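Novice: Task: produce atomic coordinates for the following.
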Amino acid sequence: MDNLRQSFGKFLFPAFLIAVGIVMIITSLVMDQNASFILGSTCILLVGIVSLMYSLDKITKQIQGFLTIGLVLITGLLVWKDIDSVQEDIRFADRKKEVYAQVIQRLKDLREVQLTHKKVNGTFIAEMDSLMDFLENGKLPIIKAIGSVPDTLTEEQALEMGIIVRDTIMVSVLENLFLNPDTRKDRKFTFVKDSLPYAPVSGVPFWMNAGTIESGGVNTPVFEIKDMKPFDKFDTLKVGSMNEASTSGNWSGE
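Specialist: Coordinates of the predicted model:
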């Protein structure tokens, strides 16, 4: 009975390591883990096999110790690399979120300028220089009520009674879209006019085009603006489309 217990104890640890290694390898393959995790799992399995060979008197204690230490060191290195890889993915995701928030804001700003140009002139602009010239020098008609509306009347009633009048005034596109207090207070990022044509961080100019497409039998103006050097090469941000009548961006929540 004592011999049986001794034999059981002798093989228990190697069997445990082999079982853990096999389970980890299967799990890593099923869950599509990276190569470091798979190699680490394989090393654990090999440590179990080495321990089993020693328990079966197939190798000496010195060889068993040498192989075990080597495999443990390799496993430790692979675990460290795997953890560092996960942390690097987290850092990349955090940085991407920061960068893309800035890119999205700039694409939204460019869209506002395009929509304003279409409102004034009926078309979108294909060249960035022309769009920036419109932003700096363009004028936008605004209907403004002149006079004070009494609390007892609506604006329409005050207009009919001649208490107020409406007049169309021309205002600066730049001032109206980006420099007045109402628009500035809701911005997360400070508006810098000279930086508008360029993607944040990379500094690469946005690609932009405009034209018309046939939609429902009617020629419809369209535009598209795209980040040509995205922070994540597999996730390019853009707004508008040259293939459909859309002014939406392709980011989440748009």
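Novice: Please make it C-alpha for all contacts and neighbour counts, starting now.
Specialist: OK.
Novice: Name the single longest helix found in this structure.
Specialist: In the chain, ranked by residue count with DSSP state H as the criterion, the top helix is helix 61-121.
Novice: Let's compare: structure for the following, please.
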Amino acid sequence: MKTVINLVLAACVVALVYICYGSIMGPINFDEAKKEREKAIIARLIDIRKAQQEYRTMHNGAYTADFDSLIAFVKTAKLPFIMKVGSLTDDQLNNGMTEKKAMELINKAKKTGNWKDVEKEGLQNFRRDTMWVAVMDTIFAKGFNPDSLAYVPFGNGSKFEMAIRKDTTKSGAPLNLFQAQVAYDVYLGDLDAQQLANLKDMQNKLGKYCGLKVGDIEQPNNNAGNWE
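Specialist: Alright, predicted model coming up:
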């Protein structure tokens, strides 16, 4: 009988140790997994922001809510890059010369073959040439896969939610906003359910989005991420 009691007590001790260990390591393991996953997701959201900002530049300030359009843009679009040779002197600037005027004189000389005005203004070594560079070679690292933009790391094939807003400000100026986001449930749903519930409860109490998000269609925030 004494032996049975000892065995039961030993089992209870083991169970208590296991429960205590779980209560300590559970939150730690959850936080470590969360940090690892969010590091990859934040990097992807930053890539989306880069692509959207360049898309906006080439589309009269408008963003796109469609990942297919955004990915096609990244794959095929080219951005203007101005090669600058020479600069205007203080005397030239004081005399009213601007880069625009300088290029007008140079372009006129190229067409007519008459370089007297260019020489008169001292612009022989002044050049502004526009080159067109592929988006892929401009804003992303070598080997970047644009088809990955839409997909959430650790999301088991889930895609980011993306939305845009076209509006005007009180002054009548155009207002274009975008946001891309993913909820905790998408990339943390396979982890400890209680830790996830605690995290969401805390975010809700703080009035914050339960997940990661870049940009905001409710109010301008300079396309900041909610982790920044």
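Novice: moving C-terminal of the longest helix of the first structure, what's the next helix or strand?
Specialist: Going down the chain from helix 61-121 of the first structure, the next helix or strand is helix 128-137, by DSSP states H and E.
Novice: chain center to that next one, what's the gap?
Specialist: Relative to the chain's own centre, helix 128-137 of the first structure is displaced by 28 Å; criterion: Cα atoms, centre = their mean, to the nearest Å.
Novice: helices and strands around it, which ones?
Specialist: If you count contacts as 3 or more Cα pairs under 8 Å, 6 or more residues apart in numbering; DSSP states H and E, helix 128-137 of the first structure packs onto helix 61-121, helix 173-174.
Novice: got the buried residues for it?
Specialist: Neighbour-count burial for helix 128-137 of the first structure, counted by 16 or more other Cα atoms under 10 Å, picks out 128, 131-132, 134-135.
Novice: Show me which parts of the strand or helix carrying residue 201 of the second structure are buried, residue by residue.
Specialist: Using DSSP H and E, residue 201 of the second structure maps to helix 193-206. Neighbour-count burial for helix 193-206 of the second structure, counted by 16+ other Cα under 10 Å, picks out 195-196, 200.
Novice: repeat for stretch 223-241 of the first structure
Specialist: The neighbour-count check on stretch 223-241 of the first structure (16+ other Cα under 10 Å) flags 223-231, 237-241 as buried.
Novice: quick one: which two of these are the most distant?
Specialist: For those, the farthest-apart pair by Cα to Cα is 223 and 231; their separation is 22.8 Å.
Novice: if you compare the helices and strands packed on helix 128-137 of the first structure, which one is most tucked away?
Specialist: Per-stretch averages of neighbours, counted by mean count of other Cα atoms under 10 Å, single out helix 173-174 among these, with a mean of 20.
Novice: Can you state the residues of the second structure onto which that helix aligns?
Specialist: Counting by TM-score structural alignment, helix 173-174 of the first structure falls onto residues 135-136 of the second structure.
Novice: Could you list the buried residues of stretch 120-133 of the second structure?
Specialist: Those would be 123, 126-128, for stretch 120-133 of the second structure by 16+ other Cα under 10 Å.
Novice: mean shift of the match of helix 173-174 of the first structure relative to the first structure?
Specialist: Compared with the first structure after the fit, stretch 135-136 of the second structure shows a mean deviation of 1.5 Å (mean Cα distance after the TM-score superposition for the first structure).
Novice: show me what contacts the residue most central in space within the second structure?
Specialist: Centroid-nearest residue in the second structure, with Cα atoms, centre = their mean: residue 46, separated by 2.2 Å. Counting by Cα atoms under 8 Å, 6 or more residues apart in numbering, residue 46 of the second structure makes contact with residue 214.
Novice: what do we get in the first structure for it?
Specialist: Per TM-score structural alignment, residue 46 of the second structure is aligned with residue 108.
Novice: From residue 125 of the first structure, how far off is that match?
Specialist: Distance check for residue 108 of the first structure against residue 125 of the first structure: by Cα to Cα, to the nearest Å, it reads 15 Å.
Novice: And residue 105 of the first structure, how far from residue 176 of the first structure?
Specialist: 17 Å.
Novice: Equivalent analysis for residue 9 of the first structure, please.
Specialist: Counting by Cα to Cα - residue 9 of the first structure and residue 176 of the first structure are separated by 82 Å.
Novice: Likewise for residue 103 of the first structure?
Specialist: According to Cα to Cα, residue 103 of the first structure and residue 176 of the first structure sit 22 Å apart.
Novice: Equivalent analysis for residue 35 of the first structure, please.
Specialist: When residue 35 of the first structure is compared with residue 176 of the first structure (using Cα to Cα), they lie 55 Å apart.
Novice: Check which element follows the longest strand seen in the second structure along the chain.
Specialist: Ranked by number of residues, the top strand in the second structure under DSSP state E is strand 174-183. Downstream of strand 174-183 of the second structure, the next assigned helix or strand under DSSP H and E is helix 184-188.
Novice: Contacts made by that following helix with the rest, please.
Specialist: Helix 184-188 of the second structure is contacted by residues 34, 37, 152-156, 158, 196, 200, 210-212 when judged by Cα under 8 Å, 6+ apart.
Novice: would a markdown table of those residues with distance to residue 54 of the second structure be doable?
Specialist: Output for these, formatted as a markdown table (distance: Cα to Cα, whole Å):
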| residue | distance to residue 54 of the second structure |
| --- | --- |
| 34 | 30 |
| 37 | 26 |
| 152 | 21 |
| 153 | 23 |
| 154 | 27 |
| 155 | 26 |
| 156 | 28 |
| 158 | 25 |
| 196 | 36 |
| 200 | 34 |
| 210 | 28 |
| 211 | 25 |
| 212 | 22 |
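Novice: Out of these, the closest to residue 20 of the second structure would be?
Specialist: Closest to residue 20 of the second structure out of the contacts of helix 184-188 of the second structure is residue 196 (19.3 Å), distances taken as Cα to Cα.
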